[in-house]
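**Q** Could you look at this predicted model? Sequence included:
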Amino acid sequence: MDKPLIYFCISMVIGCLCAFILKNNLVLDVAIAASFFICIFLTCEKKYTLIMVGFFILGFLSFNFYFDINLDNKSSYTVRIITKNKFYAVGSYEGRNINISGNIFDVNEGEKIRATGEFKKDIDYSKGNLGTLKVKYIENSQEDIISHLYSFRKNIYRKFYWRLGENNTAKIMSVAFGDTSYLSMEDKYDFKKLGIVHVISVSGLHMVIIFKSLESFLNLEISIIVAAIYAIFTGAQAATLRSLIMIIILKLSKKFSKNYDAFSALSMAAMVLLMAKPYYVIDIGFALSFLSTLGISLFYKKLSKILYRLPDKINESVSLTLSAQSLSMPYVLFTIKNFALGFLLGDLFLIPMYSVIVVLSNIALVTCFIQPIFNILCMLINIVMAAISGGTSLLVKISPPMVYMSTINIIFILSLYPCYIFIKKGYEKFKFAPIILGLAIIIYQYNFFPKIDQVSLKSGSGFIVRYKGNNILISNYKIDNDEEKSELQGRFNVNSFMTNFEADYKIIINKKYLIYIPKAQGINNVIQVTSLDNNSSVIDLRGDRLRYKTVNWIENYAIMKIDINKENKKIDLPKSNIDFEIFMDKVIVYEY
């Protein structure tokens, strides 16, 4: 088996995923696990098969061990404060994330506290969060090297603030030190639109710059120690630790005269991180970091050869950007459902300047106690930031808008690539596949029969009425933000916006049914569907409650998967999973 670490890593990832899926769907979990075992038993040598099964079990157990811990019976808790705002904090208890509320006004980020309180279990698997600790009082707090690093980061913010102003300092803290808490929503949107949001995550770009700088005047061992301290100082995010582990493997392989393999190093980094934080397997930041690195390893040299006519620096930048996007873009489309078309402009013109900021800011960090040198560096930083500000303003104006897509459209776009591959290999019949897929999507989105979806929105909720290409969103608050409208158009294929914030809405469907959405009251929306023939109410939806009225199985309506023997029966359904269609004088309610 060539490069066995890759297979061991895949086994561990599938083990973690199976542990997560088991919490929600036993049948799907068994199907995935069985398929995996059949594949490895049929394709791998016996000794490697046993090792891969071992790593699968390791991933499965590590995920369960992380979340299956009982905190309810404790009277006091020792917690490290990771992030904090005025009302709540996120802490680390025995390496596990928990929310913290209550009497925490006097605690600071980085501190290790012993607190008395009540813990309520409420697991959020995507964030590795076990629940919320409501603190009654704090027994004591401890300071150590980590708390001093957090305190030093606050002090360096103040120093930059007095020299560079609030806006520039916020960008420096984000780009150079990974602290995005000071960054405004407008700046975050600019980073997002220009496709350079990765610059505010301390990752390979930052660690390579830092490590090369350290190696120029320190030996390897001390450079590794200082780089590890820098990783903790910047928050020890998944991308930071991934790049640190890969750099260490690279440097040690050279020292011990071993060949460095990027794929094996990437696999080792993933396995180490999943052992410590198994929830990373469903973490978007973790996935994007590894997919981008894998894309660079696979396609950078090939793209560089294809673009050989470009000047070297431009070739390098474009090849690096496109190879990083090759695998991360499909993942972004499926998870975040948006894509920045202006990513090339941002990477070509802004990333080089931000690289200079990373270098200057870290030199300023080291020399902050020498005031004259710090002042000179701040002057240089200010000049570069002025250039970045002007460049950002110009690029934001000329860059194409963000593209938002629904899942069905994403599937169609991504399916074009395998169709192209098959056609290129001589399977001519696949040239009809995009046409068939396109027609299927058009039929799916046209909605020949009326349909209503209830959706959760940024500041409330709403209903989408769909019928023959008309997709009307009625929200319980005014949507004035063009960015939010664009996002909703992409995600939900909406072409009209209305609000029942100030008035009732009545929509007649197929001259048979009246959809009545009264003026919004509070955060919950209300909807009623009435038959125009006899003015009888078919469905009432109020908040999280779905009430069925005037239901008669034989004469009027059919409701699937619902016991309709009793009139006016109530049932709880999740908000996001309520769909119904009116078809052949019958109301069909779908549950998922």
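**A** That came through, no problem.

**Q** From now on I want contacts and neighbour counts done on CA atoms only, so please keep to that.
**A** Noted.

**Q** List the buried residues in stretch 427-438.
**A** By neighbour count with 16 or more other CA atoms under 10 Å, stretch 427-438 contains the buried residues 430, 434, 437.

**Q** oh, I was asking about stretch 461-471
**A** The neighbour-count check on stretch 461-471 (16+ other CA under 10 Å) flags 461-467, 470-471 as buried.

**Q** For residue 98, the count of nearby residues, please.
**A** Residues near residue 98, counting by other CA atoms under 10 Å, number 28.

**Q** Quick check: it vs residue 238, distance?
**A** Look at residue 98 and residue 238: by CA to CA, to the nearest Å, they are 18 Å apart.

**Q** Please apply the same query to residue 461.
**A** Note on residue 461: its distance to residue 238, by CA to CA, is 33 Å.

**Q** Let me see the contact set for the residue lying closest to residue 227 once chain neighbours are set aside.
**A** Leaving aside its sequence neighbours, residue 227 sits nearest to residue 211 (CA to CA, 6 or more residues apart in numbering; 6.7 Å). Contact partners of residue 211, counting by CA atoms under 8 Å, 6 or more residues apart in numbering, are 223-224, 227.

**Q** Distance to residue 76 for those residues - can I get that in TSV?
**A** Formatted as TSV, these follow (distance: CA to CA, whole Å):
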residue	distance to residue 76
223	39
224	36
227	34
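
**Q** Relative to residue 168, which of those is nearest.
**A** Checking those against residue 168 by CA to CA gives residue 227 as the nearest, at 24.9 Å.

**Q** you'd agree that closest one is up against residue 210?
**A** Yes. Using CA atoms under 8 Å, residue 227 and residue 210 qualify as a contacting pair, with a distance of 7.2 Å.

**Q** list the helices and strands the host helix or strand of residue 170 packs on?
**A** Per DSSP states H and E, residue 170 falls inside helix 166-177. Packed against helix 166-177, as judged by 3 or more CA pairs under 8 Å, 6 or more residues apart in numbering; DSSP states H and E, are the following elements: helix 145-164, helix 351-366.

**Q** Okay, one more to line up with it:
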Amino acid sequence: MSFRNLGKVKLPILYIAITFLISSLFYRYLNSDLWLAFIIASFLFLWVLLKENIEFLIFVFVIFIVGICININFYNMKVNSTEKVLIERKYSYGGIGSINSRKIFLKGNLKNFKEGEEVILKGEFKKKIDKETGVIGEYKIKESKVNNRSIYTKLAKIKETFKNELEKNIGFRKAALVTSITFGREDSLDSEDEYDMKNFGVIHALSVSGLHVGIVFLIFKKLFREKVSLFITFIYVIMTGIAFSSLRAFIMLFCANLGAMVKKRYNSIGGLSLSAIIIFFIAPYSIFTLGFLLSFGATLGIILFNKELNRKLYKLPKYLREGVSISLSAQIFTIPLLVIFFNELSISSIIGNLILIPIINVILVLGITLILSIKIQFLFDFFSFLILNSIDFLDNIMYGLKELTPSLMYLNESYGYFYITLLIAFYLYKRGVKKGVMLPLAYIIFIMINLYSINPKIIYKKEGAILLSYRGNRIVVSNKRSSIENLKSKTNADKGVYQFRKINIKDECYLKKEDRDYILYLYGNKYNLNMSSKSKNESEYGIINFKDKDVNEIIIIGKNLLYK
């Protein structure tokens, strides 16, 4: 067989990136949903065959196998009794750490450690894999100490000092906001600030993105040569916790500058594909994370649509035209993700990105300047004063905009999937597949059938609520009164219930409330729908564990229960 046609493929790196990512999807569903795994793989191979040739299909198949091997190696790493662990999150007792990009649940006292530090732990490891989060198991801590020689620890201490000193000058709430804008979202961030950012569609300002990385690089490029500026920017990426969005931005920035150095034309899709491949090698589970999807979705939207939108808006002033085109193009692929993951949609995002992002960029630049001046007190105090006034200005602008713009819309995830079918139909139509326009219609029919629910369904929602669906009637039940109206919108429910004695589902089948859990009665049998950390142990109850996501959905078929 001849492989001469391999060289005729345009952007083979794009196919390689997509193949690696789909290999992770295949590996994820291989044991839990074999048919879905093979359907995903089949679509990949069919797409490659129709687009290219049989020789390249064989090449893609080899890459696919390599991707599966990388996944197997990632989740089967040997963990020793003594390990260096990077602390990512701390909780009241324990937290989440990482060993060579593999996440582990830490059980033990971490109060003497800071997030971002590298520690040396001695303990016992128990394998427990979660392929969607990159978790490989649990680690019970027996002994622990900080690895003071680690660059992660040194940078974490700089970050902690920065936050503490800034807090003295401008207060806790504003220091948390500046730290979140500069290094990525902090747990100490005020919930109202986070809501406002979501409401105006600028929540991405609290997760280090291409904008952050680009600004940091430009700041240092004015002071140093490109190589030094790239190195300092990479140190900044480490300080942010090496989030997928910041790593993606740095790789693309590096490729663009490398192309300029060697006088080669930079291809944005190629750079995006290379960053996806590198991130896959580091963390094969990345395809399941929202940060990865939002970062790549926004960047792809800008690459594909920004120039065209900019040209169509030629009548607008340059600043307004460029701001609107970037904002719209970035949201083309991110809107469905936000609806699917959060059931939220910001109507005010264009206004927010045009007005608020420039102010946030000023705060970011001042935040970087504060880090550089942390050892020079009078400069640190001066820039703290500037940043204090900038935040006051930001607060006033957001307060005024809240009076003029609509709040967040709460939508069911089906709207997000419908939007995706519209994108696919548009792509197929442009490619000459006229019947592709039937795809959204087919999805609407599917949703109508699904909403009707021939058999009763009890669906667990991530907000700690359940949805009862049967023959067109949909009731959402929650332990929180304040969330009822939002949950009704998110679940397409007709009715929301907070307090009740009994809800009839069908003959010989009803639901009762007991503490924070619910009891399902089905033809004389009792099932405890566990919604809280406390579960029933009585022998008369069957335990259905919603809390730990052992079960996400129950379908009632006659006298039997089908778990999903």
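**A** Noted; the coordinates are in hand. The shown structure was predicted, so the numbers you read here are calculated from the model rather than taken from an experiment.

**Q** if we can go back for a sec, which of the buried residues of stretch 427-438 of the first structure sits closest to residue 85 of the first structure?
**A** The closest of those to residue 85 of the first structure turns out to be residue 437 (CA to CA; 48.3 Å).

**Q** got the residue ranges for the helices in the stretch 451-564 of the second structure?
**A** With helices called from DSSP state H, counting those that start in this stretch, the stretch 451-564 of the second structure shows them at 484-491.

**Q** do the same with the stretch 151-300 of the second structure
**A** Under DSSP H, counting those that start in this stretch, the stretch 151-300 of the second structure gives helices at 151-170, 172-183, 191-199, 210-221, 226-239, 244-261, 268-282, 290-312.

**Q** I'd like to know which of the ones you listed lies nearest to residue 480 of the second structure.
**A** Closest approach to residue 480 of the second structure among those (CA to CA): helix 191-199, 17.6 Å.

**Q** Show me what counts as buried in the closest one.
**A** Result for helix 191-199 of the second structure [16+ other CA under 10 Å]: buried residues 193, 196-199.

**Q** Next, the angle helix 220-233 makes with the helix holding residue 170 of the first structure.
**A** Orientation check (axes from the mean of the first three to the mean of the last three CA atoms, to 10 degrees): helix 166-177 of the first structure against helix 220-233 gives 140 degrees.

**Q** want to try CSV for the buried residues of stretch 427-438 of the first structure, with secondary structure and distance to residue 525 of the first structure as columns?
**A** Converted to CSV, those look like this (DSSP: H, G, I helix; E, B strand; the rest coil; distance: CA to CA, whole Å):
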residue, secondary structure, distance to residue 525 of the first structure
430, helix, 46
434, helix, 39
437, helix, 36
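
**Q** Format these as CSV; extra columns: distance to residue 124 of the first structure.
**A** Shown next, in CSV, are those (distance: CA to CA, whole Å):
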residue, distance to residue 124 of the first structure
430, 42
434, 39
437, 36
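
**Q** Quick check: the gap between whatever residue of the second structure lines up with residue 170 of the first structure and residue 194 of the second structure.
**A** Here residue 170 of the first structure is matched to residue 176 in the second structure, going by TM-score structural alignment. According to CA to CA, residue 176 of the second structure stands 11 Å off from residue 194 of the second structure.

**Q** which residues sit in contact with the residue nearest to the spatial centre of the second structure?
**A** With distances taken as CA atoms, centre = their mean, the residue of the second structure nearest its centroid is residue 290 (1.7 Å). Residue 290 of the second structure is in contact with 337, 341, counting by CA under 8 Å, 6+ apart.

**Q** just to revisit the earlier point, including distance to residue 201 of the first structure, could the helices and strands packed on helix 166-177 of the first structure go into a markdown table?
**A** Output for these, formatted as a markdown table (distance: least, CA to CA, whole Å):
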| stretch | distance to residue 201 of the first structure |
| --- | --- |
| helix 145-164 | 16 |
| helix 351-366 | 12 |
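
**Q** Point out the one among those that comes closest to residue 275 of the first structure.
**A** Checking these against residue 275 of the first structure by CA to CA gives helix 145-164 as the closest, at 21.7 Å.

**Q** Next, count neighbours for residue 120 of the second structure.
**A** The tally of other residues near residue 120 of the second structure (other CA under 10 Å) stands at 15.

**Q** Can I take it that it is in a strand?
**A** Yes. Assignment of residue 120 of the second structure by DSSP: H, G, I helix; E, B strand; the rest coil places it within a strand.

**Q** And stretch 158-178 of the second structure, what's buried?
**A** Neighbour-count burial for stretch 158-178 of the second structure, counted by 16+ other CA under 10 Å, picks out 159-160, 162-163, 165-167, 169-170, 172, 174-178.

**Q** Ok, stretch 239-257 of the first structure next?
**A** Within stretch 239-257 of the first structure, the residues that count as buried by 16+ other CA under 10 Å are 239-251.

**Q** Quick check: the two most widely separated of those residues?
**A** Spatial extent of these (CA to CA) is set by the pair 239 and 251 at 18.5 Å.

**Q** before we move on, back to that, looking at the second structure, name the residue matched to the residue nearest to residue 227 of the first structure.
**A** Here residue 211 of the first structure is matched to residue 217 in the second structure, going by TM-score structural alignment.

**Q** and the gap between its match and residue 560 of the second structure?
**A** On the measure of CA to CA, residue 217 of the second structure and residue 560 of the second structure end up 61 Å apart.

**Q** and what of residue 500 of the second structure?
**A** According to CA to CA, residue 500 of the second structure stands 25 Å off from residue 560 of the second structure.

**Q** How about residue 16 of the second structure?
**A** Applying CA to CA, the value for residue 16 of the second structure to residue 560 of the second structure is 45 Å.

**Q** and the two? which has more neighbours close in?
**A** residue 16 (21 against 11).

**Q** Could you find the counterpart of the more buried one in the first structure?
**A** Mapped onto the first structure by TM-score structural alignment, residue 16 of the second structure lines up with residue 8.

**Q** Nearest residue to its match in space, please, no chain neighbours.
**A** Closest residue to residue 8 of the first structure apart from its sequence neighbours, by CA to CA, 6+ apart: residue 52 at 5.4 Å.
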